[in-house]
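Asks: Provided below for reference: sequence and predicted model.
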Amino acid sequence: MAFQILRRAIGSRSSPILSPGHLNPSSGSGSGSGSLLSSVARAFCSQAPIRATLFPGDGIGPEIAESVKEVFREAEVPIEWEEHYVSKEIDPRTQSFLTWESLESVRQNGVGLKGPMATPIGKGHRSLNLTLRKELNLYANVRPCYSLPGYKTRYDNVDLITIRENTEGEYSGLEHQVVRGVVESLKIITRQASLRVAEYAFHYAKTHGRERVSAIHKANIMQKTDGLFLKCCREVAEKYPEITYEEVVIDNCCMMLVKNPALFDVLVMPNLYGDIISDLCAGLIGGLGLTPSCNIGEGGIALAEAVHGSAPDIAGKNLANPTALLLSAVTMLRHLKLNDKADRIHDAIINTISEGKYRTADLGGTSTTTEFTKAICDHL
């Protein structure tokens, strides 16, 4: 039972993480669509490896990225990594420490994997994660949250998908000082972005056998912005009569999630609410260290990522848990339709954690990153 729920949560064995091309083949730029088609085509050709961008990140990022590479080698995954690191100087073309060449790599390859990247607070430059989302138009963040067999938490059989609008809302970055001591932040909600993420959520639900989509909002207070978001969700819901649609105020949603996560299936929401709710859902199943994530962009781009922090306090100490990045890499493989490889790696991760012999400190064990990774390879 637990494994059936787990497989349903991570997605159909034959269905990839959906890209915009599945929803509207004419959307996005020609080059982006071509990148996706070429990547998928190469997935069926054992002779040619698939080129994917890898951002190891900082802090514990390089260590857990190495775990992914080691597991992929053991599983003989046909991936050729193109690695890009965070620069030490701001690139004026991106206004951040991510270079234009790094972004171009993702655009050309159409697929990538990102480790944690820390952006210093209050330093006056653009967030690294925000740069990726805005420049690559990664409009939907898809985060499955499901209970891992053999790892006990306060909740059993959690099986949720949060889909977060990724490009606007309070994260539009439009802030200014009105007068001294008074600052103003603009929340941007557009019809185009709202329809796009709503369409993605409903199509995801239909394709992955989900029965309910819940739109999370605060339209009782923010009647114009969240009101527009709900209007777009309702419009899309009419095209999917087989999917149950509901609207839940965000504060009530938080309470309901903590009381009974089984009340929800797929949740779709604006940017800030998605940031909060997806972390709350991660807490239900053991934390961000166990939660995979994938960003979907126009033109067929998919950038999987570990959404936890860079944990500089344990960086270089061989203590980090690579599970989140490994499971995110699995979603990347499913996106590329490398389902057999994805299944093998996914099952090896689950079996290692369930067995309990090798677990990192955050999972209650004493194993190092290297030992945990080797145990996963042994299960392959």
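Replies: It's in.

Asks: from here on, contacts and neighbour counts on C-alpha atoms
Replies: Fine.

Asks: So what's the gap between stretch 56-72 and the chain middle?
Replies: Distance of stretch 56-72 from its chain centroid, counting by C-alpha atoms, centre = their mean, to the nearest Å, is 17 Å.

Asks: do the same with stretch 333-345
Replies: 16 Å.

Asks: Check which residues of that stretch are buried.
Replies: Residues of stretch 333-345 classed as buried by neighbour count (16 or more other C-alpha atoms under 10 Å): 333, 334, 335, 336, 337, 338, 339, 341, 342, 343, 345.

Asks: which among the residues you listed gets closest to residue 316?
Replies: Relative to residue 316, the closest of the buried residues of stretch 333-345 is residue 345; by C-alpha to C-alpha it sits at 24.8 Å.

Asks: Tell me which other helices or strands the stretch of helix or strand residue 234 belongs to touches.
Replies: Counting by DSSP states H and E, the element that carries residue 234 is helix 225-237. Helices and strands touching helix 225-237, by 3 or more C-alpha pairs under 8 Å, 6 or more residues apart in numbering; DSSP states H and E, are helix 191-207, strand 212-217.

Asks: Next up, a structure to set beside the first:
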Amino acid sequence: MAYSATLIPGDGIGPEVIDAAVKVIEATGVVFDWDRQEAGMGAFEDGGDPLPQATIDSIDRTRLAFKGPLTTPVGTGFRSINVRIRQHFDLYANIRPCETLPNTHGPFEGVDLMLYRENTEGLYAGIEYFDKKNQIADSIARATRGGCERIIRFAFEDAQRRGRKRLTLVHKANILKETGGMFLSIGKEIASDFPDIAFDDRIVDNMAMQLVIHPQDFDSIVTTNLFGDILSDLMSGLVGGLGVTGSANIGADCAVFEAVHGSAPDIAGQGIANPTAVIRSGEMMLKHLGEDAAAEAVRLALHDVYSDPSKLTGDLGGTATTAAFGDAVAERVRAHVAA
């Protein structure tokens, strides 16, 4: 069978890294029927809409999307398309794994963390007001009991499926008594349903410090939208940066897998971008679809290629082009599948 999936190449380096990632995914032997669609700055310049109706209709049909980075204007212009997609399809769970690869020159070895971020509420709900007379801007961090319950339960269930042993809930309940307090109390309630997973909590500022001192002490983390956005980037920095970490956005019946790094228009078209983040997102997509052997082949292939510095892209000290790196990973994927 073939999996129907919406393919969004994205802006800047997006088409290059997506092409490399698709090559790697298809090397597993898992078949996809790709519906190529546009979104982001390129779509806005072409048709005046950064998220065309055709793209929404495609995801509505496939319930599965694989996408490259999109450009979002800073301060003005249209809102983040990534946020719009997550909210439109109620993709309430953002999963951000951070695992050390060889030769990434990160500050730590042996990091293996999983972060679960609430993806539709909090400050990212976009509820803002501006009092022009008094020059006061307000943003409302909206949290619902249902929203808290589903991300925390999702984190426990997914951690359990992955064989994780500990889940740390990150909050700011000492200051944000209502929103943070509710998130923490619900976490404690749900923890009793998962006695096989150790549960604890940390205040977010303390957690940020602990992660940069001894990240190996942690396993899985669940937190709210804004804190998750910040901590997930911090965690990526522990293993080499956003260019080597994947991302998944999961809802009840829809999922989008994407690179979370920027579109890097300054190097677009030069064939020097590192496609690892998108490849790892593809690995997550295969895992989500139940194609565990294929996902493991991609994971092992990345470790194989990263063990040979000459096969890496320029950002990691190698000389490989984007396409050549993708070819090298695809070759190792086929070897693992055949083994």
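Replies: It's in. Please read these numbers as outputs of a predicted model, since none were measured by experiment.

Asks: List the TM-score for the superposed pair.
Replies: TM-score of the superposed chains, computed with TM-score structural alignment, normalised by the length of the second structure, equals 0.93; 329 aligned residues with a C-alpha RMSD of 1.7 Å.

Asks: which other residues reach whichever helix or strand comes after the helix holding residue 234 of the first structure?
Replies: Downstream of helix 225-237 of the first structure, the first helix or strand assigned by DSSP H and E is strand 244-249. With C-alpha atoms under 8 Å, 6 or more residues apart in numbering as the test, strand 244-249 of the first structure has contacts from 211, 212, 213, 214, 215, 216, 217, 218, 219, 230, 237.

Asks: Can you check which part of the second structure strand 244-249 of the first structure sits on?
Replies: With TM-score structural alignment applied, strand 244-249 of the first structure matches the range 198-203 in the second structure.

Asks: Tell me the buried residues in that stretch?
Replies: 199, 201, 202.

Asks: just stretch 368-378 of the first structure next, same as before
Replies: 368, 369, 370, 371, 372, 373, 374, 375, 376, 377.

Asks: counterpart of it in the second structure, which residues?
Replies: Counting by TM-score structural alignment, stretch 368-378 of the first structure sits on residues 321-331 of the second structure.

Asks: centre of the chain versus that stretch, how much separation?
Replies: That offset, for stretch 321-331 of the second structure, works out to 22 Å (C-alpha atoms, centre = their mean).

Asks: Ok, stretch 324-339 of the first structure next?
Replies: The answer for stretch 324-339 of the first structure is 11 Å, by C-alpha atoms, centre = their mean.

Asks: Kindly report the same for stretch 114-127 of the second structure.
Replies: 13 Å.

Asks: The residue nearest in space to the middle of the second structure and residue 116 of the second structure: what is the separation?
Replies: Among the residues of the second structure, the one closest to the centroid is residue 247, at 1.7 Å (C-alpha atoms, centre = their mean). Residue 247 of the second structure sits 10 Å away from residue 116 of the second structure, taking C-alpha to C-alpha, to the nearest Å as the criterion.

Asks: Next, show the common contact partners of the two.
Replies: By C-alpha under 8 Å, 6+ apart, the residues touching both residue 247 of the second structure and residue 116 are 94, 95, 96.

Asks: In strands only, show me those.
Replies: Among those, DSSP state E puts 94, 95, 96 in strands.

Asks: How about the alignment partner in the first structure of the last one, nearest residue that isn't a chain neighbour?
Replies: Structural alignment (TM-score structural alignment) places residue 96 of the second structure against residue 143 in the first structure. The spatially closest residue to residue 143 of the first structure, leaving aside those adjacent along the chain, is residue 293, at 4.5 Å (C-alpha to C-alpha, 6 or more residues apart in numbering).

Asks: Residue in the second structure paired with the one you found?
Replies: Per TM-score structural alignment, residue 293 of the first structure is aligned with residue 247.

Asks: Kindly report the same for residue 76 of the first structure.
Replies: So, by TM-score structural alignment, residue 76 of the first structure is matched to residue 29.

Asks: Identify the residues contacting its match.
Replies: Contacts of residue 29 of the second structure by C-alpha under 8 Å, 6+ apart are residue 294.

Asks: List the buried residues in the host helix or strand of residue 84 of the second structure.
Replies: Assigning secondary structure by DSSP H and E places residue 84 of the second structure in helix 81-88. Residues 81, 82, 85, 86, 87 are the ones in helix 81-88 of the second structure that count as buried (16+ other C-alpha under 10 Å).

Asks: Relative to residue 201 of the second structure, how far out is the match of residue 293 of the first structure?
Replies: 23 Å.

Asks: same thing with residue 81 of the second structure?
Replies: From residue 81 of the second structure to residue 201 of the second structure the distance is 32 Å (C-alpha to C-alpha).

Asks: Residue 87 of the second structure contacts residue 120, correct?
Replies: Yes - the pair residue 87 of the second structure and residue 120 qualifies as a contact (C-alpha atoms under 8 Å) at a distance of 5.7 Å.
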